[in-house]
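S.K.: Starting from these lines, generate the structure:
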Amino acid sequence: MKKLTYDKWKSPAIVAVSLVVVMYVFGLQLSSLNPFVSSWDQVDFSLAIERYDLRAMRPHFPGYPYFILGGLLTKFIVAEPSQALVLFNILIYASSIFPVYLIASRLISRQSAFMAAAIIYTASYPLIIVNQPMSEGAALAVFWWYFWSIVTAWERKSGKWLLLPLFLFSVLLGIRLSYIPLGAGMIYLFYKKWKDHQIGFSGLLTYTLAAGVFQLIWIGGLIMTEGGIANFLELAFGFTGGHFQEWGGTTASNDLSIIARIKIFLFTNIFWWGIFSRTHVLMVLYIVIGLFIFWPGTKSKLFKNMPFTLGVLMMSAYGIWALFAQNIDKARHILPVAVILIFLVLSAFFKRYPSIYSSLLILILLIAQAMVSANLVKTQANEEPAVYQLARFLEETNEEFVLYTWEETRVLEYLKMPYSHKRINTYKVFLHDQSLYKDKTVYLTDKVVDGFRAQGIEIDQRVEKIKSFDSEKIFDPVYNEIILYKWTP
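M.R.: A predicted model of the protein is given here:
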């Protein structure tokens, strides 16, 4: 009996179902624009739509000018600043289906490539981040176009094509500067061109200058808005110093051992959050697909294929950066690793098993993933974050009080809450400040209380738990639960 392969057994039905699933998720995103601004960074980006000012953290350094520009364009469609940013994310992220398909079609059949693109687009945790007023969503989309441009430039003999990845890399950094390690892919491209004698030293110098010019477009704009290079550098050093030494959650500012950090990075952030989306059904399906890849049998030759090697290289480069230089408490920082890994796994799976049965397995994953994503997108757009619940609760309190918070006060300012609230970091400052409010009730959030405990303060006898506010952890791993305490002088 002749072997039934996917290439010979074309199945328009499977492709049609995949297309319907993609369109359903896209339509749901458009009809469920997230209206909430629930974190410090989200406030920064949303305020920047109304007035761009780096010194006022509208947004914070380095300014993400292309992301803000995208939000300004979509503001003509949606008036609310945060939702304008979400809409921009959704639209540009939807465009990434095309480069993912084009890259995958160089490794596997076109039908399989379309399914791979559908899986990556509907991946639940990336969609959650896309539906927030944060730059990661747009950055992921530009990343895929950048990935495709490298592959295309490698295939073409004309040197003009080398300008495309240089330009897209500048757009990528103008949206999300922390994606700079993905430049390893461009370095690899030029190494291949030089090794194949397609460009020489003068060519490398020319394209290096071109890369600098493209980056200077957005960096130069920021320098102008800050009134000169001295002011810009002052902001730059202040931000990077804080990120790497104080509040950034990097290895330099975090007490976790390297083993504990790797464990969280790999198993919690990449797999449980980034790929499985904290869902057991998706975990089982992805693990089954992964086991099939390592099942004894015919080995594929994907590692000899330039797009696959390129994906491994960029995933590794960014992974090292994310492990040591990004906040381990925020899983969103591993998104490039998660989506590239999904791409590589699907490519390897379809390469080894190009049958209708393997496509049906991926279709099951696609439908299950879309159902999870749909539920999360709707929940994110309709259920108030914990910080909003806190804000409303205190707004209805009929007494004079002052609230001390950690980062929550940034959101309270954005919501224009009418009561007194202050950000506090140290116990000594708090003791002095609260003494000024003898006739008022003093409230603290749990992050403040935990911070005092970390400073060695025995505070449990002086605080009384009032109320707890909860929201979905996958939307905000840090402030999904807020506990309100009352201070006893």
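
S.K.: Could you use CA atoms for every contact and neighbour count after this?
M.R.: Will do.

S.K.: So what's the residue count around residue 175?
M.R.: Burial of residue 175 is recorded as 28 neighbouring residues (other Cα atoms under 10 Å).

S.K.: now residue 166
M.R.: In terms of burial, residue 166 registers 24 neighbours under the definition other Cα under 10 Å.

S.K.: Chain neighbours aside, what residue packs nearest to it?
M.R.: Across the structure, with Cα to Cα, 6 or more residues apart in numbering as the measure, the residue nearest residue 166 apart from its sequence neighbours is residue 211 (5.4 Å).

S.K.: how about the strand or helix carrying the one you found: buried residues?
M.R.: In this structure, residue 211 sits in helix 201-225 according to DSSP states H and E. When burial is assessed from 16 or more other Cα atoms under 10 Å, helix 201-225 yields the following buried residues: 207, 210, 211, 213, 214, 215, 218, 219, 222, 223.

S.K.: let's see this one next to it:
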Amino acid sequence: MLILLQLAWLGWLLAFPAALDSDDALNFAHGVTRFSVLEFSPHFPGYPAFIWLARLINLAVDDPARAVQWASLLGSSLLAPLAALLAVKLWQRPSLLAPVWLLVLALPLTPTLALSGLSDGPALAAWLGTLLALQQRRITLAGLLLGLLLALRPSYFVLALLPLWLGMAQKGTRVRFVFPIALVGLISLLFVWQADGWAYFSEGRRFTDGHFTLWGNTAAAHGDRLLSWARTFNDQLTPLWPLAVGALLVLPLWQRSKNHPAALPPLWTLYWLALLLWTLFGQNPDNPRHLAPITLLGIVLLAGWLPRCGEKLATVTGLLLLGATFTLPRPPAMMQAAKLAEKACPALVTQWGVRLLRETTTLPVTDGWYQGDAALALSQGACRLSRRPITASEMPTAVDQHWFAPRFAAEPGLWLAIPDPPARQN
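M.R.: This next block holds a predicted model:
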């Protein structure tokens, strides 16, 4: 039954048009044909294992855009079964397989990751696979998967903390654990070195500084972004998310007081807290996909609290949520907006998908990050594309705004503001 639902979910996503909807996804597509972080193909840190996977798929499809999307889809399709198997192994309860599988499959984050054309899905699959392999004492496989995790998405180094701890704690098998990690790391280093040499490290320093201080929009540099995270949590996890966070914090104490037969050590809760802090302060709340690690691990850890009498109810809930997730296949909001903009706009100002729009449309596109250039373009009649409604103070000439709904709840929608004709003539 679960396998059939998984195949139906996969077939549903394959029915969506293959289309890139972000600059990052476009950068990966460029990296399939020519890898260089200096040319943002892709951007730092390069994600070598994801490029290898996409290039392998590209041998069959001969379309870099489709290759990176299928690479994301392949990795994301493993998230639900791996999370379910990990919950079963951790809690020693085979009856958790169906509810956890269905809940992960029904998350709006899961199809968002699958069609993003980004490395999040495959990296998360490698992460869950590493934790599962460690629970099964398959040390060499765990080391290989951990190495691939870091090569798929090096910014997930925080996710590697617990697997590294658990793997190094296995006396007598440390060499079998460390060797595949070092091997994958060396191959990745040689791969990026042959493309950019020493300049790779200079670009890394520049990009990291920019992420935390300029364009990254993280709470590490902008404290008010923590409030944005609260809104993101509310949108993706319902306003009841503080209850789940509180439950995760008291989980070890509850297990000890009840002498839970499958009680997890407090290390797991500390690990989840580390991921939460990294997400809050090191990631951009405008992208809900950054919630995926703490959401997946939270579901696995909270599954142990699920009473046996509630497992069937959780399974039915998962089926209902999965049914609500299914929508009619359509292009991403970015492609819908670009199609209208080409018909209705002489030029475009935006901070989202600038490179993508420049390469896929015939419109002059101004980066809204540069306020002077944006103001000049708007004064000459350009349209404005944004993730929120455009106010009169931002664009006094706007007379018509179009809303482009996202495909899934974890994707951003877009607003296109079109000025009146006299403003365009000026």
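
S.K.: quick revisit: the residue nearest to residue 166 of the first structure contacts residue 164, doesn't it?
M.R.: No. Look at residue 211 of the first structure against residue 164 with Cα atoms under 8 Å: they stay out of range, at 10.0 Å.

S.K.: With distance to residue 12 of the first structure added, can I get the buried residues of helix 201-225 of the first structure in CSV?
M.R.: As requested, these are arranged in CSV below (distance: Cα to Cα, whole Å):
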residue, distance to residue 12 of the first structure
207, 44
210, 44
211, 43
213, 46
214, 42
215, 44
218, 44
219, 47
222, 49
223, 53
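
S.K.: so which of those comes closest to residue 311 of the first structure?
M.R.: residue 211 (21.2 Å; Cα to Cα).

S.K.: so what's that closest one up against?
M.R.: Neighbour list for residue 211 of the first structure: 166, 167, 170 [criterion: Cα atoms under 8 Å, 6 or more residues apart in numbering].

S.K.: can you check residue 410 of the second structure too?
M.R.: Under the criterion of Cα under 8 Å, 6+ apart, the neighbours of residue 410 of the second structure are 108, 109, 112, 236, 288, 289.

S.K.: In this structure residue 100 of the first structure contacts residue 118, no?
M.R.: No. When contacts are counted by Cα under 8 Å, residue 100 of the first structure is not listed as touching residue 118 (9.0 Å).

S.K.: Is the most centrally placed residue in the second structure in a helix, a strand, or coil?
M.R.: The central residue of the second structure, meaning the one whose C-alpha is nearest the mean C-alpha position (Cα atoms, centre = their mean), is residue 289 at 3.7 Å. At residue 289 of the second structure the chain is in helix, as set by DSSP: H, G, I helix; E, B strand; the rest coil.

S.K.: how about it, what's its partner in the first structure?
M.R.: Counting by TM-score structural alignment, residue 289 of the second structure lines up with residue 332 in the first structure.

S.K.: show me what contacts that match?
M.R.: Residues touching residue 332 of the first structure, when contacts are defined by Cα under 8 Å, 6+ apart, comprise 126, 129, 136, 269, 274.

S.K.: Among those residues, which pair sits farthest apart?
M.R.: Greatest spacing in these, by Cα to Cα: 136 and 269 (15.4 Å).

S.K.: Buried residues, the lengthiest helix in the first structure. List them.
M.R.: In the first structure, assigned by DSSP state H, the helix with the most residues is helix 356-382. In terms of neighbour count (16+ other Cα under 10 Å), helix 356-382 of the first structure has its buried residues at 356, 358-359, 362-363, 365-374, 376-381.

S.K.: same thing with stretch 210-223 of the second structure?
M.R.: Counting neighbours by 16+ other Cα under 10 Å, the buried set in stretch 210-223 of the second structure is 211, 212, 216, 217, 218, 219, 220.

S.K.: And stretch 21-39 of the first structure, by the same measure?
M.R.: Applying a neighbour-count criterion of 16+ other Cα under 10 Å, one finds 21-22, 25-26, 28-29, 32-39 buried in stretch 21-39 of the first structure.

S.K.: Residue 67 of the second structure: neighbour count?
M.R.: 26.

S.K.: gap between the residue mapped onto it from the first structure and residue 71 of the first structure?
M.R.: Residue 67 of the second structure is assigned residue 84 in the first structure as its aligned equivalent, the criterion being TM-score structural alignment. When Cα to Cα, to the nearest Å is applied, the distance between residue 84 of the first structure and residue 71 of the first structure equals 5 Å.

S.K.: go on, residue 99 of the first structure?
M.R.: Residue 99 of the first structure sits 22 Å away from residue 71 of the first structure, taking Cα to Cα as the criterion.

S.K.: what about these two, which has more around it?
M.R.: Higher neighbour count among residue 99 of the first structure and residue 71: residue 71, with 27 against 20, using other Cα under 10 Å.

S.K.: Just tell me what the more buried one corresponds to in the second structure.
M.R.: Checking TM-score structural alignment: residue 71 of the first structure goes with residue 54.

S.K.: Kindly confirm my reading that its match is in a helix.
M.R.: Yes. Per three-state DSSP, residue 54 of the second structure lies within a helix segment.

S.K.: My guess is it contacts residue 31. True?
M.R.: No. When contacts are counted by Cα under 8 Å, residue 54 of the second structure is not listed as touching residue 31 (9.1 Å).

S.K.: Tell me which helix or strand the aligned residue in the second structure for residue 126 of the first structure sits in.
M.R.: Residue-level alignment of residue 126 of the first structure against the second structure, with TM-score structural alignment as criterion, gives residue 110. Assessed by DSSP H and E, residue 110 of the second structure sits inside helix 109-114.

S.K.: what about that helix, how far off from the first structure?
M.R.: For helix 109-114 of the second structure, the mean distance to aligned residues of the first structure following superposition is 2.0 Å (mean Cα distance after the TM-score superposition for the first structure).

S.K.: For that helix, name the packing helices and strands.
M.R.: Contacts of helix 109-114 of the second structure with other secondary structure elements, assessed using 3 or more Cα pairs under 8 Å, 6 or more residues apart in numbering; DSSP states H and E, are made with helix 64-76, helix 120-135.

S.K.: Of those, which is nearest residue 355 of the second structure?
M.R.: Ranking these by their distance to residue 355 of the second structure (criterion: Cα to Cα) puts helix 64-76 first, at 14.4 Å.
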